[in-house]
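Asks: show me how the following folds:
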Amino acid sequence: MAEASALVFGATGALGRHALNALVARGIDPATITAAGRNHARLGELASAGFATAAVDLSDSADVAELVARHREVVLISGRDPNRLAQHESVIEAAKNANVQHVYYTSGVRADDDRFEINADHRATEEALVASGVPYTILRNTWYIENFQQSLAGPRFTGVLAAATGDAVVAAASRKDLAEALAVVVTTAGHDNVTYSLSGDTDFTYADIAKAMSVVLEREVEYRPVAPEELRALLLKSGMDDGLASFLVSLDETIAAGVFARVGNDLSRLLGRPTTGLVEGLTAQ
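Replies: Okay, here's the model as predicted:
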């Protein structure tokens, strides 16, 4: 087996799965990639596919440091744990101490805009990475089209997409597109100390999203904007607990403020093609 040279944290997640596929599609030998994560079943599948694997908890800084020290490059796919900032900082510190050649980090679009609390961990991670002195590439990912798959259940039965997003637009992109862009910068030169803002080609309105849902569900779906308080009441009535309902309402309010509106053409430029549309993204696996 070839010596693993690239370490991918978050490899067992949805974006990680696409990233590994994209790296292999670009000619990288799976044996030279260490796929790291916590899902043991998925790690077993990856091992069978020829990847080196490592079961790791990012909260264990000693294990993280030992793992990082055995690799030349690190891909840090941002986590979702409540303490993810400390985990990210642990990886960056380990990369600095091990003189890693490059760190690639998947951040959030508009992470440098302190109006959006949703990106606070991304912003702090970016600052730590830049301050570390390790060569880096930051990819600020937009909203996943696949996130809207979770919103299909209601329209499937009611024909209504209700959201507290007002007239907001979302330049969403598919995970596959964002993973492919990551693979491009990992496998080509010219990306040292560069930050990319990755948006889809189109600012989709929620009416556009409802129209795409109509195609996917094969029934008419209309977008109905609601006030945050009304959305929260609807979610609670559906049986959702208060904490999750409050989080989703807050997320809609953030979307309404414009955090996921288009920021440029970095994504399609890296891909060398147009970004994926709504219908295809809504049916993606």
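Asks: rest of the way, CA atoms for contacts and neighbours
Replies: Will do.
Asks: hang on, residue 195 in a strand?
Replies: Yes. Per DSSP: H, G, I helix; E, B strand; the rest coil, residue 195 lies within a strand segment.
Asks: where does the spatially closest residue to it that is not a sequence neighbour sit, in terms of helix or strand?
Replies: Leaving out its chain neighbours, the residue that sits closest to residue 195 by CA to CA, 6 or more residues apart in numbering is residue 138, at 4.6 Å. According to DSSP states H and E, residue 138 maps onto strand 136-141.
Asks: need the next SSE after that strand, C-terminal direction.
Replies: helix 153-158.
Asks: buried residues in the strand or helix carrying residue 182?
Replies: In this structure, residue 182 sits in helix 175-187 according to DSSP H and E. Buried residues in helix 175-187, counted by 16 or more other CA atoms under 10 Å: 175, 176, 177, 178, 179, 180, 181, 182, 183, 184, 185, 186.
Asks: need the contact list for the first one.
Replies: Translated: residue 175. Counting by CA atoms under 8 Å, 6 or more residues apart in numbering, residue 175 touches 14, 15, 18, 144, 145, 146.
Asks: what is the most widely separated pair among these?
Replies: For the contacts of residue 175, the farthest-apart pair by CA to CA is 18 and 145; their separation is 14.2 Å.
Asks: of those two, who's got more company?
Replies: Under the criterion of other CA atoms under 10 Å, the comparison of residue 18 against residue 145 puts residue 145 first, with 24 against 21.
Asks: that one contacts residue 281, doesn't it?
Replies: Yes. In this structure residue 145 lies within contact range of residue 281 using CA atoms under 8 Å: 5.6 Å.
Asks: need the contact list for residue 161.
Replies: By CA under 8 Å, 6+ apart, the neighbours of residue 161 are 151, 154, 155, 210, 221, 222, 223, 224.
Asks: can you tell me the element it falls in?
Replies: Take DSSP H and E as the rule and residue 161 turns out to sit in strand 160-163.
Asks: who's in contact with the helix or strand just after that strand?
Replies: Next along the chain after strand 160-163, taking DSSP H and E as the criterion, comes strand 169-170. Residues outside strand 169-170 that contact it (CA under 8 Å, 6+ apart) are 143, 202, 203, 204, 205, 206, 255, 256, 258, 260, 261, 262.
Asks: another for comparison:
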Amino acid sequence: MTIAVTGANGQLGRLVVESLKAKTSAGEIVALVRSPEKAADLGLETRAFDYARPVTLGAALSGVDTLVLISSSEIGQRAVQHHNVIEAAKAAGVGRIVYTSLLHADTSSLDLAAEHVETERDLAASGLPVTVLRNGWYTENYMGSVPGALQGGALIGSAGDARVSSAARADYAEAAAVAATQDGHAGKAYELAGDTAWTLPELAAEISRQSGRDIPYKNLPQADYAAALKGFGLPDFFAEAVAGWDVAASRGALFDDGRQLSKLIGRPTTPLATSVKAAIG
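Replies: Below you'll find the predicted structure:
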């Protein structure tokens, strides 16, 4: 069986590839990337594959049994790009698609949800067997704030006391590898999230405990948080988006207690303390 991974050179893609290598032979894995020369270190067959250029897709999917479709990183272009891949997969005779969607995409208040919902509809209409992995928040999304919190003496955000059911990117990668290599996942959708939810004040407390410093959490209005992020050098669009995601979190968008992720991978998800330790270094 040939398993192909889109975006195999990305942060999630590389981890999916490593998880797949532990479950099947490298000869059965194909890395689909924009620039094959940048993925030579993966030790796999690599094929040129660009979501936005349909002409590159058909040949790259030849002989693929299972396609792990990692969602595009280009917000605002995802639905069209994913549609291109789905159409090419149908034409190439791909046997099944495993797609990385968003936690509770159909009911989420996150602005990221709409493109995932559109892609899920495209997949349902494709006639192909599909497995939908609705990934919750990556713990790493917040770990990038740890150095700044240590430097500035406080962790800032706009999520209040909202509970975030995050998991490490490696946990979600293992779920994708399980879904791609095991039978019984076709036609299913999984709501994937971390075992133990945490709040931003609890994250600040964990940073304080591990660093030996007092790092409080300061909750800011959305506009003030976005302005602060811009001051740190984030592009305006991204700063506004991050602040909006925090506000959505305050309304429950990042919480889930179903523990489907740990059930799927057969182990507990990575604890917050482990990720904080890695972020502090």
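Asks: superposing both, give me the TM-score.
Replies: Overlay of the two chains. TM-score (TM-score structural alignment, normalised by the length of the second structure): 0.92; 278 aligned residues with a CA RMSD of 1.9 Å.
Asks: who does the strand holding residue 138 of the first structure touch, helix- and strand-wise?
Replies: When contacts are defined as 3 or more CA pairs under 8 Å, 6 or more residues apart in numbering; DSSP states H and E, strand 136-141 of the first structure sits against strand 102-108, helix 120-132, helix 175-187, strand 194-198.
Asks: name the residues of the last one that are buried.
Replies: What it means is strand 194-198 of the first structure. Quick answer for strand 194-198 of the first structure (16+ other CA under 10 Å): 195, 196, 197, 198.
Asks: could you do the second one as well?
Replies: Residues of helix 120-132 of the first structure classed as buried: 120, 121, 122, 123, 124, 125, 126, 128, 129, 132 (neighbour count, 16+ other CA under 10 Å).
Asks: residue contacts, the nearest residue to the last one once chain neighbours are set aside?
Replies: In this structure, residue 132 of the first structure finds its nearest non-sequential neighbour in residue 96, 6.2 Å apart by CA to CA, 6+ apart. With CA under 8 Å, 6+ apart as the criterion, the residues that contact residue 96 of the first structure are 132, 133, 134.
Asks: preserved in the second structure, out of the residues you listed?
Replies: Among the contacts of residue 96 of the first structure, the ones still in contact in the second structure (both residues aligned by TM-score structural alignment, their matches' CA atoms under 8 Å) are 132, 134.
Asks: so the strand holding residue 138 of the first structure corresponds to what in the second structure?
Replies: The counterpart of strand 136-141 of the first structure in the second structure, counting by TM-score structural alignment, spans residues 130-135.
Asks: contact partners of that stretch?
Replies: By CA under 8 Å, 6+ apart, stretch 130-135 of the second structure touches 96-105, 120, 123-124, 172, 176, 179, 185-193.
Asks: one more pass at 7 Å, please.
Replies: 96-104, 123, 172, 185-193 (CA atoms under 7 Å, 6 or more residues apart in numbering).
Asks: what does stretch 62-79 of the first structure give?
Replies: Stretch 62-79 of the first structure is contacted by residues 4-10, 58, 91, 94-95, 98, 100-107 when judged by CA under 7 Å, 6+ apart.
Asks: now the equivalent of residue 104 of the second structure over in the first structure: which helix or strand?
Replies: Using TM-score structural alignment as the criterion, residue 104 of the second structure maps onto residue 110 of the first structure. Secondary structure from DSSP H and E places residue 110 of the first structure outside every helix and strand.
Asks: ok now do residue 110 of the first structure, which residues does it touch?
Replies: Applying CA under 7 Å, 6+ apart, we find residue 110 of the first structure in contact with residue 259.
Asks: where's it relative to residue 128 of the first structure, distance?
Replies: Noted for residue 110 of the first structure: a distance of 17 Å to residue 128 of the first structure, by CA to CA, to the nearest Å.
Asks: what does stretch 222-236 of the second structure contact?
Replies: 157, 158, 239, 240, 243, 244, 247.
Asks: buried residues, that stretch. List them.
Replies: Using 16+ other CA under 10 Å as the test for burial, stretch 222-236 of the second structure gives 222, 225, 226, 227, 228, 229, 230.
Asks: show me how far the strand or helix carrying the last one is from its chain's centre.
Replies: This points to residue 230 of the second structure. Here residue 230 of the second structure sits within helix 222-231, counting by DSSP H and E. Offset of helix 222-231 of the second structure from its chain centre (CA atoms, centre = their mean, to the nearest Å): 24 Å.
Asks: quick one: residue 130 of the second structure from residue 90 of the second structure, how far?
Replies: Applying CA to CA to residue 130 of the second structure and residue 90 of the second structure gives a distance of 12 Å.
Asks: likewise residue 39 of the second structure?
Replies: Relative to residue 90 of the second structure, residue 39 of the second structure is positioned 26 Å away (criterion: CA to CA).
Asks: ok, now residue 275 of the second structure?
Replies: Between residue 275 of the second structure and residue 90 of the second structure the computed distance is 39 Å (CA to CA).
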